[in-house]
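K.L.:
All I have is the shape, not the residue letters:
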């Protein structure tokens, strides 16, 4: 069975928490992550995930099946609308 590929936008506390839950599910995998903070990008890479260079690149990656928005609540809508 093909794994569902998830891109995570926001790799702070919630993003990294969700990444661990995703990796525990054999039917799902983290495809990549994006965060506006370089330190969080590096943390995602240290955890073994590919980091996108920009939000646009993450949102437009046709290889991802779905996107998990794990940013602060006040920017969810802005990202979802894109």
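P.N.:
Received the coordinates, thanks. Predicted model, so just to flag it, every value in this text is computed and none were measured. Numbers count the residues shown, from 1 in each chain.

K.L.:
switch to C-alpha atoms for all contacts and neighbour counts from now on
P.N.:
Noted.

K.L.:
buried residues in the helix or strand residue 57 falls within?
P.N.:
Secondary-structure assignment from DSSP states H and E places residue 57 in helix 55-59. Within helix 55-59, the residues that qualify as buried are 55, 58, 59, counting by 16 or more other C-alpha atoms under 10 Å.

K.L.:
And the strands in this protein, which stretches?
P.N.:
Assigned by DSSP state E, the strands in the chain fall at 4-9, 28-34, 66-69.

K.L.:
closest to residue 78 out of those strands?
P.N.:
Nearest of these to residue 78, taken as C-alpha to C-alpha: strand 66-69 at 10.6 Å.

K.L.:
Put this next to the previous one:
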């Protein structure tokens, strides 16, 4: 397991209480678990969020390389 940078946007940022943090995780599943452990209020947001790894959409249990950036994007309203 290694550290990655996590950036929260919109409702995810509000639920986490921060825009950015570093968490230890080897894959997306571990990252979601670590984020929920640190911020239990994120649970409803993480269920519907999209995830970007270094700008590319990921899902499932995608591997996270060391020093990568994962962005947590909740659904956005409007257009």
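P.N.:
Yep, that arrived. Bear in mind the structure is a predicted one, so any value in this text is a computation, not a measurement.

K.L.:
what's the TM-score for these two chains?
P.N.:
The pair, once superposed, lands on a TM-score of 0.31 when counted by TM-score structural alignment, normalised by the length of the second structure; 42 aligned residues with a C-alpha RMSD of 4.1 Å.

K.L.:
between the buried residues of helix 55-59 of the first structure, which is closest to residue 81 of the first structure?
P.N.:
residue 59 (10.7 Å).

K.L.:
so how far is residue 17 of the first structure from the closest one?
P.N.:
Note on residue 59 of the first structure: its distance to residue 17 of the first structure, by C-alpha to C-alpha, to the nearest Å, is 20 Å.

K.L.:
about what we covered before: list just the one of the strands of the first structure that sits closest to residue 77 of the first structure.
P.N.:
That would be strand 66-69 among those, by C-alpha to C-alpha, at 9.5 Å.

K.L.:
Mind giving me the packing neighbours of that closest one?
P.N.:
Identification of packing neighbours for strand 66-69 of the first structure by 3 or more C-alpha pairs under 8 Å, 6 or more residues apart in numbering; DSSP states H and E yields strand 4-9, helix 76-81.

K.L.:
Report the buried residues of the first one.
P.N.:
Buried positions in strand 4-9 of the first structure, judged by neighbour count with 16+ other C-alpha under 10 Å: 5, 6, 7, 8, 9.

K.L.:
Quick check, the last one in contact with residue 18.
P.N.:
No: here residue 9 of the first structure lies out of contact with residue 18, judged by C-alpha atoms under 8 Å, at a distance of 10.8 Å.

K.L.:
I'd like to know how far residue 77 of the first structure sits from residue 43 of the first structure.
P.N.:
25 Å.

K.L.:
more crowded one of these two?
P.N.:
Remark: of residue 77 of the first structure and residue 43, residue 43 carries more neighbours, 17 against 10, as counted by other C-alpha atoms under 10 Å.
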